[in-house]
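Engineer: no sequence for this one, just the structure:
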């Protein structure tokens, strides 16, 4: 039985922090694989700045030299109104029935789920396992205890909380702003991704 982490994000663009986060989570949680899952441009809650194709290409370039990393375009291939994390995780559980599937997310998203802001929040929590990364200003244990949705599922197996060393805040939006203003965020993204951005004149 393998342990697989599903790492969803816009990856707009993918950054060195994304890679470092995935590597650290894989090491600490003893994951055999991390699947990068770029979100779809059809999602109503996301405003993306380059095409799905460009974001997929950049992730492929970024993870090419790591055997534990792969990328999946599952959400990009779904109809807009059918995209929901609950359905996505069901897909991966069915795709890998003999493995343990974990959804990797930040503590801010845990709070949103606990407040019922996600589709089928209760089913999502009860049917899946989560690796939750610390975010500044969020007490993860308090967030779980305050939410009936979360605390009723807190069986010692559902949530793996990582509260040390994963709060680096170099964001994709910062890198986009630097590129737009003619800045030089070269060492914040993998070299091949930086070359791809430049050669395709992205984020101008």
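Structural biologist: Sure, I can see it. Quantities reported herein were computed from a predicted structural model and do not represent experimental measurements.

Engineer: okay, CA-based contacts and neighbour counts for the rest of this
Structural biologist: Fine.

Engineer: What sits closest to residue 159 if chain neighbours are left out?
Structural biologist: Closest residue to residue 159 apart from its sequence neighbours, by Cα to Cα, 6 or more residues apart in numbering: residue 130 at 5.0 Å.

Engineer: what about the one you found, distance to residue 46?
Structural biologist: With distances taken as Cα to Cα, to the nearest Å, residue 130 is found 22 Å from residue 46.

Engineer: Run a quick neighbour tally on the closest residue to residue 147 other than its chain neighbours.
Structural biologist: Leaving aside its chain neighbours, residue 147 sits nearest to residue 114 (5.3 Å; criterion: Cα to Cα, 6+ apart). Neighbours of residue 114 under the rule other Cα atoms under 10 Å: 22.

Engineer: just to revisit the earlier point, unless I'm mixing things up, the residue nearest to residue 159 is touching residue 103, no?
Structural biologist: Yes: using Cα atoms under 8 Å, residue 130 is in contact with residue 103, at 4.7 Å.

Engineer: Give me the more crowded residue out of residue 130 and residue 46.
Structural biologist: Each of residue 130 and residue 46 has its neighbours counted (other Cα under 10 Å); residue 130 has more, 20 against 11.

Engineer: Contacts only, for the more buried one.
Structural biologist: 102, 103, 104, 105, 158, 159, 160 (Cα atoms under 8 Å, 6 or more residues apart in numbering).

Engineer: how about it, secondary structure?
Structural biologist: Assigned by DSSP: H, G, I helix; E, B strand; the rest coil, the conformation of residue 130 is strand.

Engineer: Ok, residue 119 next?
Structural biologist: In three-state terms, and counting by three-state DSSP, residue 119 is coil.

Engineer: For the residue lying closest to it once chain neighbours are set aside, the count of nearby residues, please.
Structural biologist: Excluding its sequence neighbours, the residue lying closest to residue 119 (Cα to Cα, 6+ apart) is residue 84, at 6.7 Å. Look at residue 84: counted by other Cα under 10 Å, it has 16 neighbours.

Engineer: Give me the packing partners of the helix or strand containing residue 61, helices and strands only.
Structural biologist: Using DSSP states H and E, residue 61 sits within helix 52-63. Helix 52-63 is packed against strand 33-38, strand 69-71, helix 191-199, with contacts defined by 3 or more Cα pairs under 8 Å, 6 or more residues apart in numbering; DSSP states H and E.

Engineer: dropping in the other structure now:
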């Protein structure tokens, strides 16, 4: 895509904002259209990441006057420098496999992943610009244009950090919680009351979603399982598990994991090929022995 001189953001090369599952027309014009945005490492993306969106759908339908018109996963940049963070290429690919093959409405926006580190407030501004300035929002059944409000979707650990003095800047908190708002999914063992009390000035824009079925699957635990050679099937979407196995990801959860994964995968394939050849040779010798007098 040619660079737009009027765009206030720097886009990665060949970037296109995904809109193929974004609803362009509202069902209920009396409601406020929103888009859910989940920012995170997604290293790797788990069923809990996807489940958060479904819990948000139920919460919004039953407790608010919002109408969800889209949902996005936004993987962080490699420059986030978090331990266990695989390359953006792998993380975006895994998120895309999960969204496209297990969901009918989720999308992956690679804008944040393929450039320098972007603050969450800026990421939400990016969605606001793409959907409302460039995309001109959504329409009602009568043709009226309405502004779509991006809202952050996150686990309760995020709101806990927001309530700690000095972790987030006051302007960013005002921007995220005051302008956009957040839907927080409760995590097992988290005490949310104190965190929300510390953010009471934005309480009207903080929506707490309780988990009716507790799920404490985390990317950290998944990486540990993979490093130990344990199965992670049914913890992650099957296409993601297949991708991890095919590329030998997280075998070494150190700083060289991304660079070495391809070499490991190639070596494993060579080993499998040698085993197939050896097996074929062995079966041939057994047949020769059986045919001998």
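Structural biologist: Alright, I've got the coordinates. What you see is a predicted model, and the numbers here were worked out from it, not measured in a lab.

Engineer: quick one on the thing from earlier: I'd like the helices and strands packed on helix 52-63 of the first structure as TSV, with distance to residue 56 of the first structure and mean neighbour count appended.
Structural biologist: Output for those, formatted as TSV (distance: least, Cα to Cα, whole Å; neighbours: other Cα atoms under 10 Å):
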stretch	distance to residue 56 of the first structure	mean neighbour count
strand 33-38	7	22
strand 69-71	8	19
helix 191-199	11	16
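
Engineer: Can I get those in TSV including distance to residue 24 of the first structure?
Structural biologist: Converted to TSV, those look like this (distance: least, Cα to Cα, whole Å):
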stretch	distance to residue 24 of the first structure
strand 33-38	11
strand 69-71	12
helix 191-199	20
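
Engineer: how about these, which one is nearest residue 6 of the first structure?
Structural biologist: For residue 6 of the first structure, the closest of these is strand 33-38, at 5.0 Å, according to Cα to Cα.

Engineer: Aligned to residue 164 of the second structure, what sits in the first structure?
Structural biologist: Aligning on TM-score structural alignment places residue 164 of the second structure opposite residue 115 in the first structure.

Engineer: Then residue 228 of the second structure?
Structural biologist: Aligned by TM-score structural alignment, residue 228 of the second structure pairs with residue 181 of the first structure.

Engineer: Nearest residue to that match in space, please, no chain neighbours.
Structural biologist: Nearest in space to residue 181 of the first structure, with sequence neighbours left out and distances taken as Cα to Cα, 6+ apart, is residue 204 at 7.9 Å.

Engineer: so what's the one you found up against?
Structural biologist: Contacts here follow Cα under 8 Å, 6+ apart; on that basis residue 204 of the first structure touches 179, 180, 181.

Engineer: can we see that at 10 Å?
Structural biologist: For residue 204 of the first structure, the contact set (Cα atoms under 10 Å, 6 or more residues apart in numbering) comprises 49, 176, 177, 178, 179, 180, 181, 182, 197, 198.

Engineer: Residue 186 of the second structure - how many residues pack around it?
Structural biologist: Residue 186 of the second structure, neighbours per other Cα under 10 Å, totals 22.

Engineer: how far away is the aligned partner of it in the first structure from residue 109 of the first structure?
Structural biologist: Applying TM-score structural alignment, one finds that residue 186 of the second structure aligns to residue 134 in the first structure. Here residue 134 of the first structure is placed at a distance of 10 Å from residue 109 of the first structure (Cα to Cα).

Engineer: Residue 95 is in contact with residue 4 of the first structure, correct?
Structural biologist: No: Residue 4 of the first structure sits out of contact with residue 95 when judged by Cα atoms under 10 Å, with a separation of 11.5 Å.

Engineer: Which one's more surrounded, the two?
Structural biologist: A side-by-side neighbour count of residue 4 of the first structure and residue 95, using other Cα under 10 Å, places residue 4 first with 24 against 10.

Engineer: hmm, who's touching stretch 73-90 of the first structure?
Structural biologist: The contact list for stretch 73-90 of the first structure (Cα under 10 Å, 6+ apart) reads 6, 8, 36-44, 52-53, 56, 91-93, 95-96, 101-103, 118-125, 127-129.

Engineer: hmm, 6 Å instead?
Structural biologist: Residues outside stretch 73-90 of the first structure that contact it (Cα atoms under 6 Å, 6 or more residues apart in numbering) are 39, 40, 42, 43, 124.

Engineer: Residue 31 of the first structure: which of these is nearest?
Structural biologist: Residue 31 of the first structure lies nearest to residue 124 out of the contacts of stretch 73-90 of the first structure, by Cα to Cα, at 20.8 Å.

Engineer: do you know how far the closest one is from residue 22 of the first structure?
Structural biologist: Taking Cα to Cα, one finds residue 124 of the first structure at 22 Å from residue 22 of the first structure.

Engineer: Neighbour count for those two, which is higher?
Structural biologist: More crowded of residue 124 of the first structure and residue 22, by other Cα under 10 Å: residue 22, with 22 against 19.

Engineer: The more buried one -> the second structure?
Structural biologist: Per TM-score structural alignment, residue 22 of the first structure is aligned with residue 53.

Engineer: Just to be sure, its match is in a helix?
Structural biologist: Yes: according to three-state DSSP, residue 53 of the second structure belongs to a helix.

Engineer: hey, where'd the helices end up in the first structure?
Structural biologist: 16-28, 52-63, 85-95, 107-114, 121-127, 140-146, 148-151, 172-180, 191-199 (DSSP state H).

Engineer: what about stretch 40-49 of the second structure, distance to the chain center?
Structural biologist: Its chain's C-alpha centre and that of stretch 40-49 of the second structure lie 5 Å apart, by Cα atoms, centre = their mean, to the nearest Å.

Engineer: Tell me how far the residue mapped onto residue 47 of the first structure from the second structure lies from residue 41 of the second structure.
Structural biologist: Counting by TM-score structural alignment, residue 47 of the first structure lines up with residue 83 in the second structure. Taking Cα to Cα as the measure, residue 83 of the second structure falls 10 Å from residue 41 of the second structure.

Engineer: can I get the contacts of residue 204 of the first structure in CSV with distance to residue 169 of the first structure?
Structural biologist: Converted to CSV, those look like this (distance: Cα to Cα, whole Å):
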residue, distance to residue 169 of the first structure
49, 20
176, 14
177, 15
178, 15
179, 17
180, 19
181, 20
182, 21
197, 21
198, 23
